[in-house]
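J.: quick one: sequence and predicted model below, then my questions.
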Amino acid sequence: MQDLHIVDGDSAAGCLRHAIVTGQLSGEVFALNDWLSVGPLGSAAGRTDFLSTQYLPPPPGAGEPDDLEPGDDVFARWDALKTRFQVPGRAILWISGNASDHVLLRMACHMLEATRVKLWQVSVPAFGDWFESVATHPPEALARFAPTARPLSSATVANLAREFIAIAAHPEPVRHLDTDGTLRYRSIDLHDALLLTCCPYQWTPANYVAGNAMSRCERRNGLSDHFFAARLRALINRGQIESRTPLSDAGWDWRINVRRAGGTDLR
């Protein structure tokens, strides 16, 4: 069986696929397409419910966030992946230093421990001052990292699998990675103050406010535009941020203009 490269996110998966197509890597890619530092992890039902309330699709013709597919059952995807390992093979986990990949490593060990697959890990370094992420590196850089893959022993896999069970047991929906590698558990409104700071008192496109907040996140704890869209909507519903147009129950539109509550129109 050829190598299977496991990574979170479409952008990172695209870079790995390009490296394979151009002959820099071999194998195929499995993209989890989730954001594991946010939301419950104890059950498929709990996670699906969370995503359905937090991540709303855009209305037709509106700007669309660029990762995560609400309603996509991450547990079902792992189950489907397990069926591929009826014969021995090698799965390479591409893990950066961010909170989501911290969880991915442990979730993969938990989900695949009982299969016959051999788990390997590529530890992807930070790219300059950018966020810790596999996707920040171009395909040729990822190809250079591939030879650094190291096998995970059975004992290591078992320990990491147990750590995932402990992570999933915490009720707090946001997981935050400290510089010492400790995972902390936080409430869903952790970044609301940051969003308010990034929102001026004059009408401003919502995507500008969210993008500004995303750029100020700690490098290990970046979050998706879906997450910040949900928090903007929550702040609008609470009256702390105003929307120039009424919110739609059908979804989220990045084209709306928002401002900090109490702002005035410039003449």
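T.: Everything's here; your move.

J.: CA only for contacts and neighbour counts going forward, please
T.: OK.

J.: doesn't residue 260 make contact with residue 196?
T.: Yes. Contact criterion C-alpha atoms under 8 Å: residue 196 and residue 260 qualify, at 6.9 Å.

J.: quick one, which of the two is more surrounded?
T.: More neighbours surround residue 260 than the other of residue 196 and residue 260, with 23 against 19 (other C-alpha atoms under 10 Å).

J.: against residue 54, how distant is that one?
T.: Distance from residue 260 to residue 54, counting by C-alpha to C-alpha, to the nearest Å: 21 Å.

J.: give me the neighbour count for residue 192.
T.: Residue 192, neighbours per other C-alpha under 10 Å, totals 17.

J.: which parts of the stretch 1-150 of the chain are helices?
T.: 10-21, 44-54, 74-82, 99-112, 139-145 (DSSP state H, counting those that start in this stretch).

J.: list the contacts of the fourth one.
T.: The list of residues contacting helix 99-112 from outside it, by C-alpha atoms under 8 Å, 6 or more residues apart in numbering, reads 8, 35-38, 78-79, 82, 93, 95-96, 119, 157-158, 160-165, 175-177, 183, 220-221.

J.: ok, and here's another one to check against it:
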Amino acid sequence: MKTTHIIPGDSAAGSLREALRIAGRDDDLLVFQDDLSCGPIADMAPSARAVWRQMDGWDIENSLHAFWLNASKADRLVVWFGRHSAREMAFRLAWAWRMAGRHYHVIDVTGLRVPVRWGNGTDGVIQSAQAVSIIPGNGLATLFGRERNVSANEDILNQRRWEKLMADNAPFRVVTADGLASAPIDHFDALLLAQANSEWKKVAFIIGNALGLSSDPYLQVGDMALHERVINLVEEGALIADGDPSEMRTCQVRLPS
């Protein structure tokens, strides 16, 4: 029986591909490319997500259709995630809801101590992992065989949690001490505005700083979602832009005088 590993996000997928190569495994890998920690989720159909998340060069609807179809056909499923990542945890709950009744395994990396070798060749240890996406492939390779079965009760609980979030249909979902929670559209605005002052700063700088500050103790949001909020803050007059704010590497912003 062939194993198919399920992972949310290209960053985590790259590390898991490396892990499979290091371990010499010929398992399959399916990547869920949507980020369910942001945007409307009342309608989970791929077509509905595609309408909201339009991106040049990516056929979102067909990509999501293919993911769920291939997952339903796989023999043995292993879902990787970390509970301290909003993106990974949102996918974990949505998976339980979408795949209700299907048997699968999980590898939850949350809090694991993982020995790694960094890109510069030095050895180190991740003392308490937050997410799959922050663990290098050589670290993930040490976790094969640690998957566990998911009980029917756990699955039902996760399905109900996702149904509650779907009913909320909030713009964001963020990690809290009690699990994933709905958050309003302006949840990260104060953090973004705190990175600006009266001097011109590139949008990429504002977003980069906000990303760093929103990653401890939980990985809460991605750069694309923050970029959208910067654009909206410019449109609302909370930030002044010199250039097109959709061009994060060239446009500069500052607080109004």
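T.: The structure has been received and is ready for your questions. Bear in mind the structure is a predicted one, so any value in this text is a computation, not a measurement.

J.: related to what we said a few turns ago, give me the buried entries from the contacts of helix 99-112 of the first structure.
T.: Buried by 16 or more other C-alpha atoms under 10 Å: 8, 35-38, 82, 93, 95-96, 119, 157-158, 160-161, 163-164, 175-177, 183, 220-221, out of the contacts of helix 99-112 of the first structure.

J.: contact partners for the aligned partner of residue 108 of the second structure in the first structure?
T.: In the first structure, the residue equivalent to residue 108 of the second structure is residue 123, according to TM-score structural alignment. Contact analysis of residue 123 of the first structure by C-alpha under 8 Å, 6+ apart lists 94, 95, 96, 97, 148, 149.

J.: list the residues that contact the second one.
T.: Same thing as residue 95 of the first structure. Residue 95 of the first structure neighbours (C-alpha under 8 Å, 6+ apart): 7, 101, 102, 104, 105, 121, 122, 123, 124, 134.

J.: near the counterpart of the fourth one in the second structure, how many other residues are there?
T.: Correspondence of residue 104 of the first structure to the second structure, assessed by TM-score structural alignment: residue 91. The number of residues packed near residue 91 of the second structure is 24, by other C-alpha under 10 Å.

J.: same check on residue 89 of the second structure?
T.: What residue 89 of the second structure shows, counting by other C-alpha under 10 Å, is a neighbour count of 25.

J.: quick revisit: what's the overlap in contacts for residue 196 and residue 260 of the first structure?
T.: 240, 241.

J.: how close does the residue nearest to residue 26 of the first structure when sequence neighbours are not counted get to residue 140 of the first structure?
T.: Closest residue in space to residue 26 of the first structure, ignoring its immediate chain neighbours: residue 20 at 5.4 Å, by C-alpha to C-alpha, 6 or more residues apart in numbering. Distance, residue 20 of the first structure to residue 140 of the first structure, by C-alpha to C-alpha: 10 Å.

J.: with residue 49 of the first structure instead?
T.: 38 Å.

J.: same deal with residue 79 of the first structure?
T.: Residue 79 of the first structure is 31 Å from residue 140 of the first structure, by C-alpha to C-alpha.

J.: the closest residue in space to residue 11 of the first structure that isn't next to it in sequence and residue 44 of the first structure, how far apart?
T.: Ranked by C-alpha to C-alpha, 6+ apart and with sequence neighbours excluded, the top spatial neighbour of residue 11 of the first structure is residue 135, at 5.6 Å. Separation of residue 135 of the first structure from residue 44 of the first structure (C-alpha to C-alpha): 26 Å.

J.: and the two? Which one has more around it.
T.: Between residue 135 of the first structure and residue 44, counted using other C-alpha under 10 Å, the more crowded position is residue 135 (22 against 15).

J.: spit out the contact partners of the counterpart of that one in the second structure.
T.: Here residue 135 of the first structure is matched to residue 133 in the second structure, going by TM-score structural alignment. Residue 133 of the second structure sits next to 9, 11, 12, 13, 15 when contact means C-alpha under 8 Å, 6+ apart.

J.: now residue 145 of the first structure
T.: 122, 124.

J.: which residue in the second structure aligns with it?
T.: Under the alignment (TM-score structural alignment), residue 145 of the first structure maps onto residue 143 of the second structure.
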